[in-house]
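S.K.: 3D, please:
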Amino acid sequence: MPTVADLLGTRGLDLVEVVPARPDPVRWVTTSELLDPTAFLEGGEVLLTTGLGRPADADWSRYAADLAAAGVVAVGFGAGLSYAEVPPALERACRQRGPGLFAVPRPTPFIAVARTFVDLLRAEERDAAATAVVHQRELARAATRPDAREAVVRRLAQALGGQVLVVDPDGAVLTRSPARAAPPPDLPRALRALAPQGLRGALAEQGPQGAVSVHPVGLHGRPAGYLVVRTPLPLGGGQRSTVTTAVALLGLAAETGAAARASERRLRGCALSLLLRGNRDAALRVLAVAEEAPGPRAEAPLLAPRVRVLRADGAAGAVEGALEALEARARTGGAALLAAPDEDGAGLVVVVGDGAAAGTGAGTGAGAAEVEQLLLSAGCRVGTGTAVPLEAAGTSAQTAREALRRTRPASPLFRWDDVRSSGVGSVLEPAAARAFATALLHPVLTLPDRAEAAALLATAREFLGRHGRRQPTAEALGVHRNTVRLRIARLEQLLGRSFDEAQLRADLWIALQHADDLPR
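M.R.: Next up is the predicted model:
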């Protein structure tokens, strides 16, 4: 906007500077002969007056102080009418209290000063509009770069001569220019105020640190982030237009980035599906047609001799956060993995190269352990499948699915390898296992003599644990061998089945694991 210096420098007005004015922009030029015109001012004006009606001993000090408090930039005093020249008392008051002061010679009408200001204002607006068009074109070119968001932010900061940041919905800085740019201290308050308005809200404030404006970024749904602009002075019309263009381009970049990520995830999901069906070569070809060639971290699991599959599930936000973290970890050289949404879209499937020794299947491997912790930190439940040769990745995926089914809020991680040490009973649902044990052992549990029931169950446990050998069982129980024989016969009578049956031995062994939890 025009300044007092622009008015003083205009030929034909012959204005004479008496007290230099601040370099603040002038919002308007107005005329008033009131003793106190401040009630009719908004600030930022140049006030023209001839001092009409003021006595020679007028209190110019109070007049200058009131105008300065009202935000008047300068006073233009018309000499040659009420006063032959600018009153010395007014000059002293303006030097002490402000505002600026200049003399308007008798031949120059006040309307000429006002008209000149309007012409300057229009010229500034035309220049600002032309400059805005140039800046908008530069912003559009910046938006075509691979680093569109960062490039747009840098160019906008240059165009405005201020600081520009993009923050996520929680206020964390995503990018900034210049590098030292810091978020305004009250940014969290501003974001809380704007959040309910979605993409419709915006905020602009002026304070001791300059002007700050906050704009939501995005094209659909909730904002993907916010553009924060800090400048020494409030933005002019052309600058506001430039910011509006930047907001639109950043929204488009965010939408384009989201679409590209969705496309890449679909390709990775397809590749993962092919891999789990045993077609590694086709999986590699699918990865090769991604918009960006897959890096070694994406291909590594498909080239490993052994792999392990993990499945994760949880709240929508947890799953999305986990997937983003896995993608970032893969890009920055973390665990060698291939991650994609599950086919039903409810969870994640992750394939990692296994660190266990070939052929053993023991241990989770460094890659799997790293991914487990990342998924758990994101708030997901995790099922880790067993390590298998690459061509049997589908088998690991099945065990991972079963492992995920056995996770609980209190135990969000289940490794299928643990089944090897705890036995098949560990994969049974607790309620179902107890029901099975109750039904099988009912004839024993309901014996009137509880001591007899306890002795029979202990004998059955030791007998099965010693592969049906009576003498070692008797020694373990501290009884005679014939006692063991009689107890086994009693059990066969109660159960109506023979211990010679492999099925009974298997069923009874599983049931005895839960016998201590059953009502007697």
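S.K.: contacts and neighbour counts: CA atoms only from here.
M.R.: Noted.
S.K.: just give me the longest helix of this structure.
M.R.: helix 237-276 (DSSP state H).
S.K.: let's compare: structure for the following, please.
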Amino acid sequence: MLYTRAVLVDLNFSWLLNSRPLALRQLVAPSNPTFSVVQPSELEDASEFIQPHSLVLTVGIAFKDRAAELGRYVDHLADAGAVAIGFGTGLTFPAVPETVVDTARRRGIGLFEVPRRIPFISIVTAAHQEQRRRSFAEQQKLFDAQELLTHTATAGSLDALLKESARVLDARVTITTAQDVLVGTATSPAAAAAEEAGEKLYYSSYRMAVRGARHHTLEVHAVRQLTASSRSLVRHCAGLADMLLARPSELRAARNELNSFALSVRLGLGGETSLLPPQFDSPIDESGLTRPIVVAADGQRDLDRALAALDDAAEDNGHFLYAAPVARGSTLVLVRADQPISEVLQAFGPTARLVRVAVGRVVAAEDLNADVIGALAAGAGLLALGEHSLPGITQLPWLREPAVERALAARRAELFGRLSIEDERHGTDYARTLTVYLRHGGQLAQTAEALGIHRHTARNRIARIQELCEVDLSDPATFAETFFSSLSGLVGPA
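M.R.: Prediction:
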């Protein structure tokens, strides 16, 4: 429940006149029907001390022998923000001077006569007590409304919460997404009638909690101007609505975790025995085909952000995310075989620069195994951050001949296996450097830029790689052989 501190509310001058113990007599009706504070003042020029929207009490003692100057005094009180004057009689002046009455009428400022028997402190005290009474009553009303909305929300219905909020606020209450998609709305009878009549409605909005790349906005169009208590109630309603909207997200997260567990068990990625049937729910097309993708990052936080972006995109399309950890810092993602690769890559959004993405060829669900996933994971690990590899990266059919594939795979194991051992032992980055160098056609400048290192560093790495692998990459044939071997396991029909 939300709480607010007591706030002194405005009082009506009608209440002041109807308070018989104060015995005030109205001489000039105020143009402003309410006041916020009562303050006595006997300074000749109290401009800097007068509070806005105030009722100023005075006996005019500073003008005892200068009654004609009281008109100027009323002017400066009005200019300072006073909305009414309570003029005490029987002490300095036996009656309210005519110049005071005339100036008050001209300025539209209220004027009340205060009999001598009524001390100013009794007016100040009465106003303060009434303000506190009304303020606490308003606060209790707020607490009751908050409790009512909370009780309504616990039933789990967003529509019921919006309907009750609209009734309590006497307004039209609407929730939309960041893309201005309507989530829910409700309108009180008074607000509906006001809208139909073209009357002005008072507007307020509240942005609800951000979840991933999504957030909702609660908007209120009220018949009456929203008070501090009303705005507090709007925030309370937004908090309750956010919890109701979060429930589908929590269920979605649980479903994603189940999908991840199912993938891990089905593919043996976690080492468990099969606990689920092979026909578990998976993103396959009508032909039973799916597309594996391995996403890798330098840190788990970056990987989580990228997967969250994929999940947001999947939700927007009415799908679930199918992902399972492959190794530290990398995850297998399955998408439907008929989903365009460009659409998948676009789903990463700004997080694409944080990850390496290896897109595999489409395969039958029963043919997806650890070898296919391992080849993709190895390929992803050799990419630079922000890069991706695609299936069908080459259209040369002879590369898919079994004998050629075996030869290239052996050459890849020889070259990159040696570099991987060196990287693991000494913390170098030779395997990825070689892949990036090959992908950029042996251009040192482009390689250095892709890796985020200096050109001289790239040159030294390539020299050391040639030394370790005993190859001369300046030889076109050797370069071509090394390049095609780097593609082993990644090429194939799209």
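S.K.: give the buried residues for the longest helix of the first structure.
M.R.: Across helix 237-276 of the first structure, burial judged by 16 or more other CA atoms under 10 Å covers 238-239, 241-243, 245-247, 249-255, 264-276.
S.K.: distance from stretch 235-250 of the first structure to the middle of the chain?
M.R.: Relative to the mean C-alpha coordinate of its chain, stretch 235-250 of the first structure is positioned 24 Å out (CA atoms, centre = their mean, to the nearest Å).
S.K.: on that earlier part again, which other helices and strands contact the very next helix or strand once past the longest helix of the first structure?
M.R.: Proceeding N to C from helix 237-276 of the first structure, the next assigned helix or strand is helix 280-288, under DSSP states H and E. If you count contacts as 3 or more CA pairs under 8 Å, 6 or more residues apart in numbering; DSSP states H and E, helix 280-288 of the first structure packs onto helix 237-276, helix 296-303.
S.K.: nearest to L323 of the first structure, out of the ones you listed?
M.R.: Minimum separation from L323 of the first structure across these (CA to CA) falls at helix 237-276, 9.7 Å.
S.K.: tell me what angle the closest one forms with helix 280-288.
M.R.: Interaxial angle of helix 237-276 of the first structure relative to helix 280-288 (axes from the mean of the first three to the mean of the last three CA atoms, to 10 degrees): 180 degrees.
S.K.: what residues in the second structure pair up with the helix or strand that contains R490 of the first structure?
M.R.: Assigned by DSSP H and E, R490 of the first structure belongs to helix 481-495. Residue correspondence for helix 481-495 of the first structure in the second structure, counting by TM-score structural alignment: none.
S.K.: which position in the second structure aligns with V349 of the first structure?
M.R.: Alignment note (TM-score structural alignment): V349 of the first structure maps to L332 of the second structure.
S.K.: look up how far V326 of the second structure lies from the nearest residue in space to that match that is not next to it in sequence.
M.R.: Using CA to CA, 6 or more residues apart in numbering and skipping residues adjacent in sequence, the residue nearest L332 of the second structure is V294, 4.6 Å away. From V294 of the second structure across to V326 of the second structure, the span is 8 Å (CA to CA, to the nearest Å).
S.K.: higher neighbour count, the two?
M.R.: V294 (29 against 20; other CA atoms under 10 Å).
S.K.: the more buried one in helix, strand or coil?
M.R.: strand (DSSP: H, G, I helix; E, B strand; the rest coil).
S.K.: overlap of the contact sets of V294 and V326 of the second structure?
M.R.: Contact criterion CA atoms under 8 Å, 6 or more residues apart in numbering; residues shared by V294 of the second structure and V326: 332, 377.
S.K.: from G43 of the first structure, how far out is Y83 of the first structure?
M.R.: According to CA to CA, Y83 of the first structure stands 26 Å off from G43 of the first structure.
S.K.: over to L7 of the first structure?
M.R.: Separation of L7 of the first structure from G43 of the first structure (CA to CA): 18 Å.
S.K.: how close does the nearest residue to R207 of the second structure once chain neighbours are set aside get to A209 of the second structure?
M.R.: Sequence neighbours aside, T217 is the residue nearest to R207 of the second structure in space, at 4.4 Å (criterion: CA to CA, 6+ apart). Applying CA to CA, the value for T217 of the second structure to A209 of the second structure is 9 Å.
S.K.: right, I'll leave it there.
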